[in-house]
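J.: Everything below, folded, please.
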Amino acid sequence: MSPHPTLPGEVVADVADRAASWPVTSSREVFASGYLGVDVDVIQDPRGEEHHRVVVRPHGAVGVLAIDDDDRVLLVEQYRHPVQQRVLELPAGTLDVAGEQAQEAAARELAEEADVTAEHWASLLTLLASPGYSSEAFEVFRATGLRPVPADERTERLAEEADMQQWWVPFETVVSAVLDGRVRDAMTCAGVLAELAHRRAR
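T.: Sure thing, here's the model as predicted:
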């Protein structure tokens, strides 16, 4: 590590997030549900000053970049009330089954949302969704060797998922849609661009 020759900051050869924990002098739960909790924490910085922080604590999440034999990506379209739009996304969901591993959750979500199973799985990347106010982390998996779930084993989709549609889109078209801002879901954008980076690195 050395000072940048002309700009503020340090020049480093490698980077990684680091574990750290400022003391929490008090914490108050203001909301709780089966999906998430919301706390108001008072934290103490290294100078001893206190700051109030709202922390949203959802379950972790997973997403699936499912790619068929013709290099098409599966996107699901569903209504998202907070943004009042029909949003194109990778099949995804929360880690809300006790003891379930991330890849198992991804496989479950792929089957539930798209009636598809996969033979081959690989982790593409893990992300912190919005660390300024949320503890949520998610992992995106690449899934290939796809097969349909038998009709008599398919999940009945409810609420917003009952109106969900599935689209198979050429990979390069999805990349363009992400870069043009036509597809904006954060997990979807991250997964697609991670896949693009992996392909270019090969």
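J.: From now on I want contacts and neighbour counts done on CA atoms only, so please keep to that.
T.: OK.
J.: Any buried residues in stretch 183-198, and which?
T.: V183, R184, M187, T188, C189, A190, G191, V192, L193, A194, E195 (16 or more other CA atoms under 10 Å).
J.: Return the distance of the lengthiest helix in the chain from the chain's centre.
T.: Longest helix in the chain by number of residues (criterion: DSSP state H): helix 186-201. Here helix 186-201 is found 12 Å from its chain centre; the criterion is CA atoms, centre = their mean, to the nearest Å.
J.: One more: stretch 145-156?
T.: That offset, for stretch 145-156, works out to 23 Å (CA atoms, centre = their mean).
J.: That one: which residues count as buried?
T.: V149.
J.: contact partners of that stretch?
T.: Stretch 145-156 has contacts (CA atoms under 8 Å, 6 or more residues apart in numbering) with 66-69, 111-113, 115-120, 162.
J.: quick one: terminal-to-terminal distance for it?
T.: Between the opening and closing residues of stretch 145-156 there is a gap of 24 Å (CA to CA, to the nearest Å).
J.: Equivalent analysis for stretch 79-97, please.
T.: 24 Å.
J.: do the same with stretch 146-163
T.: 23 Å.
J.: now swap in stretch 163-176 and tell me
T.: In stretch 163-176, first residue to last residue: 26 Å (CA to CA).
J.: contact partners of that stretch?
T.: By CA under 8 Å, 6+ apart, stretch 163-176 touches 70-79, 113-114, 183, 192-193, 196.
J.: Identify each buried residue in it, please.
T.: M164, Q166, W168, V169, F171, V174, V175.
J.: Filter these down to the ones in helices?
T.: F171, V174, V175.
J.: let's see this one next to it:
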Amino acid sequence: MTIKDAPEEWEIRATETPFVGNKTSVRTDEVVMPDGSVVRRDYQVHPGSVAVLALDDEDRVLLIRQYRHPVRQKLWEIPAGLLDVPGENPLHAAQRELYEEAHVKAEDWRVLTDVYTSPGGCDEAIRIFLARGLSEAEEERFAVEDEEIDLEYARVPVSELVQGVLAGELHNNCLVVGVLSLVAARVSGGVDGLRAAEAEWAARPFEA
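T.: Prediction:
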């Protein structure tokens, strides 16, 4: 048996959207189960996201500390953002987020990993990039608002972040998955064996 996720779609008898928000919505589908029964499944419909594990020449990861209201915590995170435009190239979105949130650009980009954040209740797909060859962006700084007004920044060694993740001190999913994926890549062929920055992404198809 091949251990690989595969597309599949069960019959939907009816669907409705009881809530539509600014960026996401909630959908209710009546789904036919294998035994023929029909059950209701509520889930968040999400445009998708990108995140950037930006690694400098001293093996430090660029972090942002931001208030996240749903969990009532300030979390250390890696730069990330929504795919605002349907069909948007995720690499372009990631480059934009790195510039807007950290005023940084990168020369070398690879796909680190693709994940679903919570597939039992949300269809959000995230592509996490590895960015290297960092330098300060030359353009004017992006104007921030809302929670981003209070951002804090740090560059933290990869080894220290691994310890923080395993100790339960760091919780942001993109940071956790990104850092551990980087470590895994290094012990299984090296980061140069990672997928190209514009590799296909079935969860969120795009034009190169």
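J.: Once they're superposed, tell me the TM-score.
T.: The TM-score (TM-score structural alignment, normalised by the length of the first structure) is 0.90; 189 aligned residues with a CA RMSD of 1.1 Å.
J.: returning to what we had before: which of the buried residues of stretch 183-198 of the first structure lies closest to S26 of the first structure?
T.: Within those, proximity to S26 of the first structure (CA to CA) peaks at M187, which comes in at 32.3 Å.
J.: how about that closest one, what's its match in the second structure?
T.: The equivalent of M187 of the first structure in the second structure is C174 (alignment by TM-score structural alignment).
J.: any idea how far G60 of the first structure is from L88 of the first structure?
T.: Distance from L88 of the first structure to G60 of the first structure, by CA to CA: 20 Å.
J.: Tell me which of these two has more neighbours.
T.: Higher neighbour count among L88 of the first structure and G60: L88, with 22 against 18, using other CA atoms under 10 Å.
J.: so which strand or helix has the aligned partner of the more buried one in the second structure?
T.: Using TM-score structural alignment as the criterion, L88 of the first structure maps onto W76 of the second structure. Taking DSSP states H and E as the definition, W76 of the second structure sits inside strand 73-77.
J.: how about the helices in the second structure?
T.: 90-102, 158-166, 173-186.
J.: Turn the ones you listed into a markdown table, including distance to R72 of the second structure.
T.: Shown next, in a markdown table, are these (distance: least, CA to CA, whole Å):
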| stretch | distance to R72 of the second structure |
| --- | --- |
| helix 90-102 | 21 |
| helix 158-166 | 19 |
| helix 173-186 | 16 |
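J.: for the residue nearest the centre of the second structure, what are its contacts?
T.: Central residue of the second structure (CA atoms, centre = their mean): I126, 3.6 Å from the mean position. Applying CA under 8 Å, 6+ apart to I126 of the second structure gives the contacts G48, S49, V50, A51, D114, V115, Y116, T117.
J.: can you do 10 Å?
T.: For I126 of the second structure, the contact set (CA atoms under 10 Å, 6 or more residues apart in numbering) comprises 47-51, 80-83, 90, 113-117, 174, 203-204.
J.: Please indicate which of those residues are buried?
T.: Among these, those scoring as buried are 47-51, 80-83, 90, 113-115, 117, 174, 203-204 (criterion: 16+ other CA under 10 Å).
J.: mind listing which of those are in strands?
T.: Counting by DSSP state E, these place S49, V50, A51, A80, G81, L82, T113, D114, V115 in strands.
J.: what does stretch 100-113 of the second structure correspond to over in the first structure?
T.: With TM-score structural alignment as the criterion, stretch 100-113 of the second structure aligns to 112-125.
J.: and the end-to-end length of stretch 176-187 of the first structure?
T.: 16 Å.
J.: likewise stretch 130-143 of the second structure?
T.: Start-to-end, stretch 130-143 of the second structure (CA to CA) is 25 Å.
J.: Next: stretch 33-41 of the second structure.
T.: Per CA to CA, the first residue of stretch 33-41 of the second structure is 11 Å away from its last.
J.: Would you mark the buried spots in it?
T.: Buried, per 16+ other CA under 10 Å, within stretch 33-41 of the second structure: V38.
J.: which residues sit against it?
T.: 10-15, 27-32, 120-121.
J.: List only those of those flagged as buried.
T.: Buried among these (16+ other CA under 10 Å): R27, T28, D29, E30, V31, V32.
J.: show me the residues around the fifth one that make contact.
T.: Residues in contact with V31 of the second structure (CA under 10 Å, 6+ apart) are E9, W10, E11, I12, R13, A14, T15, S37, V38, V39, R40, R41.
J.: Distance to A196 of the second structure for the residues you listed - can I get that in TSV?
T.: TSV is the format used below for those (distance: CA to CA, whole Å):
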residue	distance to A196 of the second structure
E9	29
W10	32
E11	35
I12	36
R13	39
A14	39
T15	37
S37	43
V38	42
V39	40
R40	39
R41	36
